[in-house]
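J.: kindly generate the corresponding structure for this input.
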Amino acid sequence: MLQKIKRLFVIKTRFEACLIIYALALGAIERGSAYLTQFPGWGGKMLFLAATGSVFLAGAKIFDCLRFEKEKREAEHSAT
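T.: Predicted coordinates:
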């Protein structure tokens, strides 16, 4: 039973990764717009860019990990 619950929190496909990245982006935009109202001017814009830029870094890392895990599974499958 625990394994089934654990599998819910594992990203298995690119589609799932895109959904998660989309959710991260929505949160970053919301946080960035709050920064713009709290810190008007240059500082708020820089914090907005930092919040949204982190989504690009996280998305790239997620896609890299998916590719690595796929290659690892294929290598294990071909070895057996």
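
J.: could you use CA atoms for every contact and neighbour count after this?
T.: Will do.

J.: can you give me the buried ones in stretch 42-54?
T.: Using 16 or more other C-alpha atoms under 10 Å as the test for burial, stretch 42-54 gives 44-45, 47-48, 51-52.

J.: mind naming the longest helix for this structure?
T.: helix 42-79 (DSSP state H).

J.: now for that one, which elements pack on it?
T.: helix 14-38 (3 or more C-alpha pairs under 8 Å, 6 or more residues apart in numbering; DSSP states H and E).

J.: which two from the buried residues of stretch 42-54 end up farthest apart in space?
T.: Greatest spatial distance among the buried residues of stretch 42-54 (C-alpha to C-alpha): 44 and 52, at 12.3 Å.

J.: quick check: neighbours shared by these two?
T.: residue 32 (C-alpha atoms under 8 Å, 6 or more residues apart in numbering).

J.: for the comparison step, fold the sequence that follows:
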Amino acid sequence: MLRKLGRLFVIKTRIEAFLIIYALALGSSARGMVYLHEYPGFGGKLLFLATTGAVFLAGAKILDCLKLEAEVGELRAQALPRE
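T.: Here you go, the predicted structure:
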């Protein structure tokens, strides 16, 4: 039962990754708007850029990990002896 629940939190496809990245972007832009309101001027703009930049970094890492997991899966499939 716990394995079934755990599988819900595993990103398997690029579509799922893009949906998660989109959700992260919405949250970061909302937080960035709060920063712009609380810290008017250059400081607020820098914090806004930092929140959106974090999404770019996280999105790139998610997509790279998906590619790596696919390559590892292929190597494992090749290494298994066929019966």
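
J.: and residue 75 of the first structure, how far from residue 68 of the first structure?
T.: Distance, residue 75 of the first structure to residue 68 of the first structure, using C-alpha to C-alpha, to the nearest Å: 11 Å.

J.: coming back round to it: mean deviation, the longest helix of the first structure versus the second structure?
T.: Following the fit onto the second structure, the mean deviation recorded for helix 42-79 of the first structure is 0.3 Å by mean C-alpha distance after the TM-score superposition for the first structure.

J.: that helix aligns to what range in the second structure?
T.: Mapped onto the second structure using TM-score structural alignment, helix 42-79 of the first structure covers residues 42-79.

J.: mind checking how far the matching stretch is from the chain centre?
T.: 6 Å (C-alpha atoms, centre = their mean, to the nearest Å).

J.: quick check: buried residues in stretch 1-9 of the second structure?
T.: Result for stretch 1-9 of the second structure [16+ other C-alpha under 10 Å]: no buried residues.

J.: and if you look at stretch 61-78 of the second structure?
T.: 62-63, 66.

J.: format the residues you listed as CSV; extra columns: distance to residue 15 of the second structure.
T.: Listed next are those as CSV, based on distance: C-alpha to C-alpha, whole Å:
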residue, distance to residue 15 of the second structure
62, 12
63, 10
66, 11
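
J.: tell me the one of those nearest residue 80 of the second structure?
T.: So of these, ranked by how close each gets to residue 80 of the second structure (C-alpha to C-alpha), first place is residue 66, at 21.3 Å.

J.: so what's the closest one up against?
T.: Contacts of residue 66 of the second structure (C-alpha under 8 Å, 6+ apart): 11-14.

J.: of those residues, closest to residue 22 of the second structure?
T.: Nearest to residue 22 of the second structure among those: residue 14, at 12.1 Å, using C-alpha to C-alpha.

J.: what do we get in the first structure for the closest one?
T.: Under TM-score structural alignment, residue 14 of the second structure pairs with residue 14 in the first structure.
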